[in-house]
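# have a look at this prediction, sequence included:
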Amino acid sequence: MQIRQHVGSGKPAVILHPSGTVVTFDELEARANRLAHHFRANGLVEGDVVAILMENNEHMHAVMWAARRSGLYYVPINIHLTPAEAAYIIENSGATAVVGSAALRDTCAGLAEHLSVGLPKVLLIADGDLPGWDRYPECVAEQPDTPIADEIEGDLLQYSSGTTGRPKGIKRELTHLPPAEVPGLMKMLMSLWLPRDAVYLSPAPLYHTAPSVWSMQIQAEGVTTVVMEKFTAEGCLDAIARHGITHGQFVPVMFTRMLKLPQDVRDSYDLSTLTRVMHAAAPCPVEIKKQMIDWWGPIVDEYYASSEAIGSTLITADEWLARPGSVGRPMFGALHILDEDGNEQPAGQPGEIYFEGGNTFEYLGDTEKTAASRDSHGWATVGDIGYLDEDGYLYLTDRRHHMIISGGVNIYPQEAENMLVTHPKVMDAAVFGIPDAEMGQSVKAVVQTVNSSDATAEFGTELLGWLRERLTHYKCPRSISFEEQLPRTDTGKLYKQSLIDKYSAATV
């Protein structure tokens, strides 16, 4: 991928919201080139790894573009991790450079004591000072703003969110091709979905896969990306109205939070420029998506994919209205639904989702997990459960490791979670299994209310009754507890294990 062809256009490549900071394509190209020269001057070659510890700021895209055109893997690290957790990723990835920011100074400063091999040789910190680290971008100011002589395509080395254990590095083979020669399905999709005069909103942190990959591909198409420095529900509406957003990508929890805003607040923003939006990352409750389409119109498309890039599906809003709950048909890679013995499931029967013909990858340093992600045919899975209808449309059920077995019955908690968040007093919900002497596991719900005053035993009883009117009894929680905030990633994935540990301990 390249952005060089858009130099001289005068267009912004990045606009930060709400600060309004602008980085033009000319500036982004020059910054990326200077940093690429710095990487080469410090001995970084194709296949080396650059770790990035930055919030959404004006430097992050330049760092990613510099690494990508230098043949390097770049690893954006979750900014909420502790120094020990970030150090694990740096060491596991074999990073030879770290680029941090002043906002993450404490995390950067704490890395050394947790790295058994010592700090990487190249250490840069943006807009701040840290002993032993070079100040960026000042340290590259004398480097040429022209391309390095040996440009070659690098790639993202994404680490999973770690919701079920330590984060896993998802590594793909480099192409060994110059950037301009790299083929890509994303480029084809962008050219079809996104006109050159679009304005794209990226509301999620750039350390996640989709925000980084999509925003860079969109910049390669010459389209301005508005990056939210931090997502808030009303701030998102303000960004759309202020910048004339035409396209964007969201996750379901963002929809839920925007829908929970008071009606007068929602009505106060002009969203008429919206043309097409996409959502992914987690299953979207049917009722939530219906409400979004009622509000924004039939422009809410959806895709299903993973950081492993083994395959994907796509469904337009119009298709979805005819098949509520579906995530579409394969965009690339053939779909297979397999039972526990590896047999193909008929239409309507759930099983593990496998893709045939997708990208190959490895979980860095974990050959056992890499092998477990593939079956005897070489088809790949990330452990999601779903089924196909008669026309080949995919419906997600849940994650394999989220399944509850209560009294010998398999229960997928996503159904109860999806129903709970449609209650007007519920902001968020988690449903999971806890130990039960009689049943093996019992179904437990933890709820975050819109207003903290509703987090009462009386409302818990009311909510259980409300849910039992809408779901089969065995799928319903036996009890509901309340938390002020549920532990979610910025892309909406629940850290269920922390809740399971807490509430399982309470049963002992």
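Thanks, I have the structure now.
# CA only for contacts and neighbour counts going forward, please
Noted.
# what segments of the stretch 251-400 of the chain are strands?
276-279, 300-304, 312-315, 326-332, 334-338, 351-356, 362-363, 384-388, 394-399 (DSSP state E, counting those that start in this stretch).
# neighbours around the closest residue to residue 96 other than its chain neighbours, how many?
Nearest residue to residue 96 in three dimensions, chain neighbours excluded: residue 120, at 4.7 Å (Cα to Cα, 6 or more residues apart in numbering). By other Cα atoms under 10 Å, 17 other residues sit near residue 120.
# then this one, side by side with the first:
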Amino acid sequence: MDNPYNTGLDRNPANYQPLTPIGFLERAALVFPDHTAIVHGAVRRSYAAFYSRSRQLASALVAQGIGRGETVSALLANTPAMLECHYGVPMCGAVLHAINTRLDAAIIAFQLDHALSKLVFVDIEFLPLLHEALRLCAARPKVIVYDDPEFDGPRMAHEAPDYEDFLASGDPDFAWLRPQDEWDAIAISYTSGTTGDPKGVVTHHRGAYLLAQGNALTASMAKHAVYLWTLPMFHCNGWCFPWTLSAIIGTHVCLRQVRAEPIWAALADEGVTHLCGAPIVMSLMISAPDAVKRPLDQPVQFFTAAAPPPEKLLADMKEAGFDVTHLYGLTETYGPAVVNDWHADWSALPPAAQARLKARQGVRYLPLEGLDVLDPETMLPVPRDGQTMGEVMFCGNVVMKGYFRNPKATEEAFKGGWFHSGDLGVIHPDGYIQLKDRSKDVIISGGENISSIEVEEVLYRHPAVAVVAVVAQPHDKWGETPCAFVELAEGQQADAASLKAWCRDNLAHYKVPGRFIFGPVPRTSTGKIQKFTLRDQARTLEKA
């Protein structure tokens, strides 16, 4: 039988408009035109100016022949131009491709070709890198150079159009294009490509709209919150925070480089209320000299989404006035879609117990419909015992459209009606999930599965350990055993024997690393530890 409530009650322009986060900026400029939207050095830009410049950018792109479904790339630092790209590019119907500025030329060339890029905005600092990439490209996108006055390094001579001149050619009253369908792509972001060519993750207007609001709700961001850009905007489109801030009429405080002095200065001088980053950013802030640190007039929310922060670091952050919340997500989920929602009574627990709870990734964001730990073979939920491992899976409106021009990878990722994260974890009786490893990072020793994260958590509790990564090392008898790469905390000392004894006191003996290697642990530009590099090193050491 037909549903009678569907008869004669159809969608029409009066009752249905495709969701898009671009409308957040339009509303902010209408309601609070004079409120400060962007702070960047001496620049203070209002919401009226932000909206006007974004429309100019869209208009200028249309004049260049850029239309719906075409790709515009951005090789930019955390600057006003990058924020304008997050609005101006989709305002003309195009798709934003934000490029990791730490990549090498060959990978950037691959992305430009694979994404079918028509135009690239590039920061003057990264122009030499782009030139090298373009020499390797089959495509020849148009180049526009953004000469940021806050950049104090050498400038490469060039003949490409200037960003401000390009912007000035556009119409500030341009009637921007809403998506024809909220399923239309808004951005393409590339995975790290550690196991092959990077995959292009396609996200849509609907998901960006929902996650942007989910950020504000999850982070308890009040109207006019002040957000410091320590998270790269190229990373999952800055976790959708470029759009979140317009929804709450907040202020973006841009930061070209993640350094302790400008971070502390911004926290104090601009009244920053929120920032995001990996634990390495916390360590950078806490280890800064006392002369650099500044007293804070308000508590600051810090959101981290990498490995669980060590207990001591969490304690130091709390003492300094920061409330740390653990998030979790992937490029394929628009950034964070899981939050360690804190219960008030947990704050009365001893610090060690609090640290264990904070190490959990948590529960689903409000705009995520499904989050579970499933057996990837049977697709059935694992027991909620905090012990049985399975694969973390997602479903809902903040899961990607799929991988661009890669139907096989898309089909595999969505097998069984869930997005397969590739992360292994457990689910606790209270429904909070906790990661135990990437599927490729599990160490199988003598037939026993060893969670590298479990070993790392034990080592992080040692006072001399600042950073640790545990990977598999080949072993003639056991197949493979754990190998620990360790960075010692400043002023601390430890050797392999003392760390091995520590592990024996806290782990089953078969989980204790057979080798400890001391020195800097390699990380990506977003603070993630490069375990694929460490696995190669461990294999090489075993052969030596």
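Alright, I've got the coordinates. These numbers come from a predicted model, not from an experiment.
# tm score of chain vs chain?
The TM-score (TM-score structural alignment, normalised by the length of the first structure) is 0.88; 491 aligned residues with a Cα RMSD of 2.8 Å.
# what about the helices in the stretch 201-350 of the first structure?
209-220, 233-243, 252-259, 263-267, 286-296, 317-322 (DSSP state H, counting those that start in this stretch).
# these into JSON lines, with extra columns for mean neighbour count and distance to residue 160 of the first structure?
Listed next are these as JSON lines, based on neighbours: other Cα atoms under 10 Å; distance: least, Cα to Cα, whole Å:
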{"stretch": "helix 209-220", "mean neighbour count": "21", "distance to residue 160 of the first structure": "9"}
{"stretch": "helix 233-243", "mean neighbour count": "18", "distance to residue 160 of the first structure": "25"}
{"stretch": "helix 252-259", "mean neighbour count": "20", "distance to residue 160 of the first structure": "19"}
{"stretch": "helix 263-267", "mean neighbour count": "12", "distance to residue 160 of the first structure": "34"}
{"stretch": "helix 286-296", "mean neighbour count": "16", "distance to residue 160 of the first structure": "26"}
{"stretch": "helix 317-322", "mean neighbour count": "16", "distance to residue 160 of the first structure": "28"}
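# residue 153 of the first structure versus the alignment partner in the first structure of residue 64 of the second structure, what's the distance?
For residue 64 of the second structure, the aligned position in the first structure is residue 42, judged by TM-score structural alignment. With the distance defined as Cα to Cα, to the nearest Å, residue 42 of the first structure ends up 19 Å from residue 153 of the first structure.
# when those two are compared, which one has more neighbours?
The neighbour comparison of residue 42 of the first structure against residue 153 (other Cα under 10 Å) goes to residue 153, with 26 against 13.
# my read: that one touches residue 173, true?
No - counting by Cα atoms under 8 Å, residue 153 of the first structure does not reach residue 173; the two are 10.9 Å apart.
# ok, which stretches of the stretch 401-544 of the second structure are strands?
402-403, 419-427, 433-438, 443-445, 448-450, 465-475, 479-488, 515-518.
# quick one: those as JSON lines, columns for distance to residue 541 of the second structure and mean neighbour count too.
Putting the strands of the stretch 401-544 of the second structure into JSON lines (distance: least, Cα to Cα, whole Å; neighbours: other Cα atoms under 10 Å) gives the following:
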{"stretch": "strand 402-403", "distance to residue 541 of the second structure": "36", "mean neighbour count": "22"}
{"stretch": "strand 419-427", "distance to residue 541 of the second structure": "27", "mean neighbour count": "23"}
{"stretch": "strand 433-438", "distance to residue 541 of the second structure": "23", "mean neighbour count": "23"}
{"stretch": "strand 443-445", "distance to residue 541 of the second structure": "17", "mean neighbour count": "21"}
{"stretch": "strand 448-450", "distance to residue 541 of the second structure": "20", "mean neighbour count": "15"}
{"stretch": "strand 465-475", "distance to residue 541 of the second structure": "9", "mean neighbour count": "23"}
{"stretch": "strand 479-488", "distance to residue 541 of the second structure": "10", "mean neighbour count": "23"}
{"stretch": "strand 515-518", "distance to residue 541 of the second structure": "10", "mean neighbour count": "16"}
